[in-house]
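Undergrad: sequence and computational prediction follow.
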Amino acid sequence: MNPPPVSPAGFWKRYVAYSIDVLLLSFVCQLVLTIVFAIMGLNDDSLVPRLLAMAADPEALDTDAALSLLTGLWPLLWRMSWISTLVYALIAGVYFVGMESSAWRASLGKRLLGLVVLDGQGQALTPWRAAARFFAAALSWLTLNLGHALAAWTPSKRALHDFVAGTRVEHANPTQTTMPAWAWAFLGLQALLLFGTVIVLSVALALWLTAVGLV
């Protein structure tokens, strides 16, 4: 039996696929976290307007009030941060491991881009190997995304977690390897949103610094 043809997926295709997965996971996680925070009593909406008021007019808030606000804020943010991380890790783990070891051999994002995840011999992943790939992805994040960037540099288009887990991302149909037009449009939209966010935050920071007399 001849091995399947090797057709590694490029970096940008993988990025678009992952972006789609993250959007889906973010929506699900937000719903779950809203319920979890409500049950744990961590949805104190009064903190946001108080923080905005302090930022808008810091001189109107005395030192004791500011210290009291920050003292109550940091423990809350810490608890919300680790709970959010845990919830995302659990949901994402079930999602990626389940999807990539299924008959589809891909997450929803990868399937939309015509990609599949295979082992080193070109076979479907077992749940154990899919789990190893998911946990190995932490190494790609811990290297400040250099592990992900390997997919753009290496001839095999494999990221660091692919090397560690013995996996690779391939085109399901080796004759269809081009990026669809909608995926390029999706990339362009992300770039515009990023650029717009940087501009808005820069202007907001400049206005705030001017308001408090620091510039």
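TA: Structure received.
Undergrad: C-alpha from now on. contacts and neighbour counts both.
TA: Will do.
Undergrad: look up how far Gly114 lies from the closest residue to Tyr95 other than its chain neighbours.
TA: Using CA to CA, 6 or more residues apart in numbering and skipping the chain neighbours, the partner closest in space to Tyr95 is Ser107 (7.6 Å). As for Ser107, its distance to Gly114 is 10 Å (criterion: CA to CA, to the nearest Å).
Undergrad: same thing with Thr143?
TA: 28 Å.
Undergrad: one more: Leu47?
TA: Applying CA to CA to Leu47 and Gly114 gives a distance of 45 Å.
Undergrad: show me which of the two is the more surrounded one.
TA: Comparing Leu47 with Gly114 by other CA atoms under 10 Å, the one with more neighbours is Gly114, at 22 against 14.
Undergrad: got another one to weigh against that:
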Amino acid sequence: MDYKPAGFWIRFVATLIDGFIVAIVGLILSYIFQDPPGDIDNSTSANTFTFIYSVVFIIYLTASKYKGTPGKLIVGIQVLSIHHEKIGIGRSIGRFFATILSGIIFYIGFIMAGFTEDKKALHDMICGTRVVYRKK
């Protein structure tokens, strides 16, 4: 089965959608965990919960039957192995941490998806994954 690689911009839109979802959850958690209520400056626990939620959200959903986060589902793309198979939790964890590497130097690792032949970002190259359009 041949899959069409997803390029930089569609992946960017998926990331924006995911960021919006995480921000909404973060706002809700900030409101719930404010101590005392109304003290916006004291939201460390909410930030911690938001970070943990983000990590679990990305890692679990990428390794799940959905093969991607809600942003990827909405725009019609998915994360697969280089052999076009669903990735496991270990590879998903590695991919999550490799995305940090992709962003360290001016996001060059992400921008690479716009210039490589098979539309792979640095974290895809490191982890043996690819982001492709879903089959209809």
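TA: Arrived safely. Because the structure is predicted, anything quoted here is derived from the model rather than measured.
Undergrad: list the contacts for the residue nearest to Tyr95 of the first structure?
TA: Shown in contact with Ser107 of the first structure (CA atoms under 8 Å, 6 or more residues apart in numbering): 21, 95-96, 99-100.
Undergrad: most neighbours of all those residues, which one?
TA: Glu100 leads the contacts of Ser107 of the first structure on contacts (other CA under 10 Å) with 26 neighbours.
Undergrad: so what corresponds to that one in the second structure?
TA: In the second structure, the residue paired with Glu100 of the first structure according to TM-score structural alignment is Thr62.
Undergrad: before we move on, which element is its match in?
TA: Per DSSP states H and E, Thr62 of the second structure falls inside helix 44-63.
Undergrad: can you name the next helix or strand after that helix?
TA: Following helix 44-63 of the second structure toward the C-terminus (DSSP H and E): helix 70-75.
Undergrad: show me what that next one is packed against.
TA: Applying 3 or more CA pairs under 8 Å, 6 or more residues apart in numbering; DSSP states H and E, we find helix 70-75 of the second structure packed against helix 8-33.
Undergrad: what about the helix it packs on, distance to the chain center?
TA: 10 Å (CA atoms, centre = their mean, to the nearest Å).
Undergrad: so which bits of it are buried?
TA: Buried positions in helix 8-33 of the second structure, judged by neighbour count with 16 or more other CA atoms under 10 Å: 8, 10-11, 14-15, 17-18, 22, 25-26, 29-31, 33.
Undergrad: equivalent analysis for stretch 119-135 of the first structure, please.
TA: The neighbour-count check on stretch 119-135 of the first structure (16+ other CA under 10 Å) flags 119, 122, 124-127, 129-135 as buried.
Undergrad: can you give me the helices for the first structure?
TA: 11-40, 47-56, 63-100, 108-112, 127-142, 146-153, 160-165, 181-211 (DSSP state H).
Undergrad: tell me the counterpart of Gly72 of the first structure in the second structure.
TA: Per TM-score structural alignment, Gly72 of the first structure is not aligned with anything.
Undergrad: contacts only, for Gly72 of the first structure.
TA: Applying CA under 8 Å, 6+ apart, we find Gly72 of the first structure in contact with no residue.
Undergrad: now do Leu187 of the first structure
TA: Leu187 of the first structure sits in contact with Val16, where contact means CA under 8 Å, 6+ apart.
Undergrad: matching it against the second structure, which residue comes up?
TA: Using TM-score structural alignment, Leu187 of the first structure pairs with nothing in the second structure.
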